[in-house]
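> Here's my sequence, what's the structure:
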Amino acid sequence: VDARTKEPLAGAVVQIEGVTNQTQTDADGKFNLVTGQSFPYNLIVSYLGYEKQKVTVSGSPVTVELKEITNELSGIVVTGYNTQKKQDFTGSAARVSAKQIANRPAQSFDQLIGGQAAGVNIVQPSGVLNAAPVFRIRGVNSISSGIYPLIVIDGVPSFTGQQGGNVGNNPLSNLNPGDIESIDVLKDASATAIYGSRAANGVVVVTTKKGRSGKTKVNYDAWVNVSTPANLPELLDASQYVAIKNEAMVNAGRQPGFALQTRSDGSTVNTNWYDVAYHNGVSQNHNVSFSGATEATNYFISLAYGKQNGILRTNDQDQKTARINLEHKLFNNITLGTHIGYNNTLGRGPATGSLPGQYIGTDALSRMTYVLPPNVAVYNEDGSYNIQDKQRVGYGANNANAASAGYVGNINAYNLQLILD
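You can find the predicted model right below:
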């Protein structure tokens, strides 16, 4: 319940400390947690906008009171051309700070913002690296038109390549997460007063870092992670597959027609299509930045390199980014500045059988692991592919080269603002 009003909090997350077992409170603020642990143990209760609470439980029932985070009103909200104190801002907005996303390995910021801002829902429909996410603010606002919010980086609206319900380019993937100072999500109609009809689906305002007073600060951070396929359904091996298929033929009143295949050396073909399509993807990221400020000038310079490998063998991404943020105060009310960003991305993606923003189709590479028979070899004995291009097996097409590669094109944006106090 709320510690001040004593009102129930619906949707609060309740978890036993040290284990993954958790549940959520219902509309009345009640919860039921089934566990094999004996009393006493610690419960951790968290709710957006409230301080996390840890309590020791010696029996049931138990009541947990959460205190609202009151210091959020002292923060600021970046709107369009200025900043406002949160207590003076009448619209609906959520802020995600650099502290909230620090030390979390991700190649793109959209992988980090999910779960950090109320009313913001981000889904990766295909899992392909650098694919545009399904980005919704307060649900779906249009049936036939686009649902992607307007992305504004340092005052410049970013091109997303949006057409209808699909987004061809992911602007947040072009921005190094280490360069981000804060993100403000404007969620209601007040955003359209600044950005017009483009803000009908909300606005994501990204502010990059600046130099701070003092000596030059050098920062280097790096991470390495390993992704592995999880919860894959167990498939039949070649012998089991042939037996089941022949049994089905007999049950249908037909002659059995399936058999194991043997190679010239006498070995039996038994293909595990999971091993053909999947592997453990190793990713790494390196980021170095230089920042500082004098009385009149502040600067922030960063260089980053990231190499990401997906769990599908034909899905990888190589990315290089650089940024220079420079501001110089000429007079008391005149400041000149430049924000220059560079991004070079080369990615290979498997066939998903779908358009950007849609879910995986029937001819996707990952689906082929389910429909291709295990008694068929991947390669002929001469080393050539045994699967013919566009040959139909089960559902969808088997593409011998089910990967495509390409560079992200150049995107230039310019913004000139003259704001007099």
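> From now on I want contacts and neighbour counts done on CA atoms only, so please keep to that.
Fine.
> Could you check how many residues crowd around residue 262?
Burial of residue 262 is recorded as 14 neighbouring residues (other CA atoms under 10 Å).
> Identify the residue nearest it in space, chain neighbours excluded?
Spatial nearest neighbour of residue 262, excluding adjacent residues (CA to CA, 6 or more residues apart in numbering): residue 268 at 4.4 Å.
> what's around that neighbour, how many residues?
Using other CA under 10 Å, residue 268 has 16 neighbouring residues.
> how near is it to residue 366?
Note on residue 268: its distance to residue 366, by CA to CA, to the nearest Å, is 25 Å.
> now swap in residue 287 and tell me
For residue 287, the distance to residue 366 - CA to CA - is 32 Å.
> same check, this time on residue 228
With CA to CA as the criterion, residue 228 and residue 366 are 14 Å apart.
> Next, the structure of the following sequence, for comparison with the previous one:
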Amino acid sequence: MNKFSFYKGGSAFWYLILFGFSLSYTPALAHKLLRPMQSVWQQSQISGTITDGTSPVAGVTISIKGSASSGTISDFNGRYTLAASPDAVLVFSFMGFITVTEPINGRKTINIQLQEDATQLQEVKINAGYYSVKESERTGSIAKITAAAIEKQPVNNMLAAMQGRMAGVNVTQTTGIAGGGFDIQIRGQNSLRAGGNEPLYLVDGVPFASDIIGYSNTTGVLPRSASPLSIISPTEIESIEILKDADATAIYGSRGANGVVLITTKKGKQGKTKYTANVSRGNGTVTRFMDLMDTQQYLDMRKEAFANDGITTLPTSAYDVNGTWSPTRYTDWQKELTGGTSELTDLQASVTGGSQRNQFYLGANYHTETTVFPGDFIFNRASVRGNFSHTSEDDRFRADFSVGYTQQGNDLPATDLTRDSRILAPNAPALYDAQGKLNWENGSWSNPLRLLYASYLAKSQSLIANSQLSYQIVEGLEFRTAFGFTDLRHNERRTNPSTLNNPSLGFGSSYSSLYRNTNNRQSYSVEPQLNFNRQWSDSKVAVLAGGTFQQQEGNQLILFADGFTSNSLLNTLAAASAVYVVADDASQYKYQAFFARANYTYKERYIVNLTGRRDGSSRFGPGKQFAYFGAVGAAWLFSREAFFATSSILSFGKLRASYGTTGSDQIGDYQFLDTYSTTSNGYQGSTGMQPTRLFNPDFGWETNRKLEIALETGFLKDRIFLTAAWYSNRSSNQLVGIPLPGSTGFTSIQANLDATVANSGTELSLRTVNLQKKDFSWTTDFNISFMKNKLVSFPNLAASTYRNQFVIGNPINIKLLYHYTGVNPATGAYTFEDVNGDGVLTAEQDKKTVADFNPSFYGGLQNQLRYQRLRLDFLFQFVKQQNYSSDYFFSRPGLLSNQPVSVADRWQQAGDATLYQMYSTNSNSDAGKAFNNFQASDGVVTDASYIRLKNVSLSYELPQNWTGQLQCRLYVEGQNLLTFTPYKGTDPEFKTTGFLPPLRMLSAGLQLTF
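Okay, the predicted model is just below:
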């Protein structure tokens, strides 16, 4: 045999190896040597679902610890499958979430719930309008909330979801009735005009006009009309970004003076088709009732008032004390008229999914909400939204189409019963008689339920559609075009039937009346853009250039009809004896602009951002229609410098600053033109015309100059993250009505006033990761904003009609009041400071005390806690401010009107030192005249600061080994739960007289995903 055959023969070689093992065989050695081969032989399929506690997470990387294999990625449903040995360890990683390591331990199914990693939030991209930017690299001031925060709040308006969550953004509610409005101020008030401080709203890039769509005589129960923003369902929103400083807003030019609100709706995502259903039920109640007099306290007050006035024989109209009404009867009218329960229902369903090239989303929402008033009144909103995205095979072409349609109905009483509930005498008669009919008590009172016969009905339809087409011409150069369309149709009516009146007065249907308001608004917009991005060596450049072309058309018709033949025909104009056209307006607004942005980044730590825009608006006269706006922003990421690279404390540091100009054309259409209207004073049977506005060709833009300096710092791997910003804004060239001499036939002319309003302040935001473990985590977010508003200049203010409204050096949201000096212990009447010492109290000379109703500071404190599948979120909102006290809303103590129990501390005899003056029913007495001055003094201004438990959300996700492929989440949510305040009225936030304040809302729901 050839001596090399042993080595050439494979079998001989293995025989020799086995012979060697047989000489030194031990069981432990065999197990050690054969274990790798057993792991391969025993590998099995491991599968599961990955969620964030509320929904599946797609794109999660799953790998085997210590293995070089590529692993796998979770699909759109959060599902994954991979082969691994029973004793391997899986690693789950995804940007923005904590990496999870999970031993297999022989299991076949492993479901993972990821937790947000607050230390990675700097890498998340945020929407800046025409472009997106990493949180760590933005040079502007942008605040953001996501669907995760919005969906935890039982609210019907997206603005309510923003309260207390954003620094520099102050949102107040104007009514507790569904469909009502909100006031929003982003870094204060810039315009002297109340209607000139609204921000710009964009829904998926499409401008959405927030102008009031109602009419004062038809809105009825809703102060300041119905809110157009209530048409947008909060459940449709993916995120809301607020652009605040010049760097962020200047690219929107004249429309960004008061900030920009970017609303992004939900979109489709890659993965298997996912179905989601959500149902919740809840209720709302008044948060707090006022402490009012009971029957005995009230009657004592009334009798004492008559005695103080020297009246011994009670008048026949004093039904409450002259024996007509029972002196032992008591009704808590607050509970009777506003103590009901508002019921709310939310139904949501969506389907989403798609491939790498095509994604889709289709969602539907239905919301209903009743009122706390007696009767069957309801607000309802139904909406449907669809989105489709396509990317070409070569990744160069992309198309996005989105459309949303909403139909909203508001069937409400025409009058808010809140004021009646507070002023009705506690011994007033019963609401119903023995036959169950409205009780008029022989004509001795006006039954408050009569107001429910009048109705307010509003119906709105809204369509918002947009498409974005983009094409990559060459690498780094992309052309994009956005098309937008909005259509808003609003119809409302208010009926006033004759049954509102006491039957004993004999008013028939001819005294019935009807108001109708029809308001339609359509808008078209086109925005072509060119984007260039290039990176080489240490430099990165991004250039954007584009244009905006928008046209908005509106039509409004307001009718008034009376003299109806029957109340059953009250909604039929043909049944009226007279129909009057209150307004018949058609308007057209055209807007065009060209904008550009250039961003340069050097070594990923030095950033300069330049923006500019040339705007044109049809709201200004010839030669004034165009204006230029621009800004520069810069940032230095000093934590990326070499001398901070080894720091174990500072993990992130950025210093940024910006300066620029924005503008405003929020003045309405045709304000620079001379306009005419019809007059009832005709000539020989012909309708006459009269001038209503003077022509002003010099009518131009308001200008807002903004400066900001900010510091962003992260410590201990961003477990502590602090942002501090200081800003100073100055708004000039104010668009107001400038007073004219009466000899001109006009009181004012619309023009630019050389007045300047300044807003400055400091904003602090703090995020801390208190605990972050596998089963338990706790994060806290805190924000606080200090602000100061000031009228810097106003030429010839003392000689203008605004002299009793504004004071140079003070905020513009002020009231000039008498200075209250207490109750005269000798006479028992209120006293006030006589400023000029002439012995006479006059508004012109003695109203010199300034009451500032701007908040000194405001903010919020939010905590998010998680234990395994249980989540608890709660938010405290706080505001330091002044407001009118309850004394401002009530009539003079002693009249036929209930009062707070606090007025019992009144003057009764000479020498008394009391809070309130003597009771009186005589308006011509010293006490009567003093009371009128009292309500125009700082005596009715009080501390209205508060801390409110704004929102609580508790949710639990059922384990999937119980539910299989079905994900099930149970939750309970609350809004406006507790309020801590020294304020004695019903709600310290509320500044509107006689309307229902925000309600306490509680709801529970179930969410299913499969």
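> what's the TM-score here?
Overlay of the two chains. TM-score (TM-score structural alignment, normalised by the length of the first structure): 0.70; 334 aligned residues with a CA RMSD of 3.3 Å.
> ok, back up a step: okay, residue 228 and residue 366 of the first structure: which has more neighbours?
A side-by-side neighbour count of residue 228 of the first structure and residue 366, using other CA under 10 Å, places residue 366 first with 19 against 12.
> Surely residue 296 of the second structure is within a helix?
Yes - assignment of residue 296 of the second structure by DSSP: H, G, I helix; E, B strand; the rest coil places it within a helix.
> which ones are touching it?
327-328 (CA atoms under 8 Å, 6 or more residues apart in numbering).
> Name the helix or strand for the most centrally placed residue in the first structure, please.
With distances taken as CA atoms, centre = their mean, residue 111 lies nearest the centre of the first structure, 2.5 Å away. Assigned by DSSP states H and E, residue 111 of the first structure belongs to helix 110-113.
> what stretch of the second structure lies opposite that helix in the alignment?
The aligned range for helix 110-113 of the first structure in the second structure is 159-162, by TM-score structural alignment.
> So what's the gap between that stretch and the chain middle?
Chain-centre distance of stretch 159-162 of the second structure: 3 Å, with CA atoms, centre = their mean, to the nearest Å.
> Please apply the same query to stretch 949-964 of the second structure.
26 Å.
> repeat for stretch 251-271 of the first structure
43 Å.
> got it, and stretch 401-416 of the second structure?
For stretch 401-416 of the second structure, the distance to the chain centre is 17 Å (CA atoms, centre = their mean).
> where in the first structure is the aligned partner of the helix or strand hosting residue 144 of the second structure, by residue range?
Assigned by DSSP H and E, residue 144 of the second structure falls within strand 142-146. On the first structure, the counterpart of strand 142-146 of the second structure by TM-score structural alignment is residues 93-97.
> on that earlier part again, relative to residue 244 of the first structure, how far out is the residue nearest to residue 262 of the first structure?
In terms of CA to CA, residue 268 of the first structure sits 17 Å off from residue 244 of the first structure.
> likewise residue 391 of the first structure?
23 Å.
> for residue 75 of the first structure, same thing?
With CA to CA as the criterion, residue 75 of the first structure and residue 244 of the first structure are 64 Å apart.
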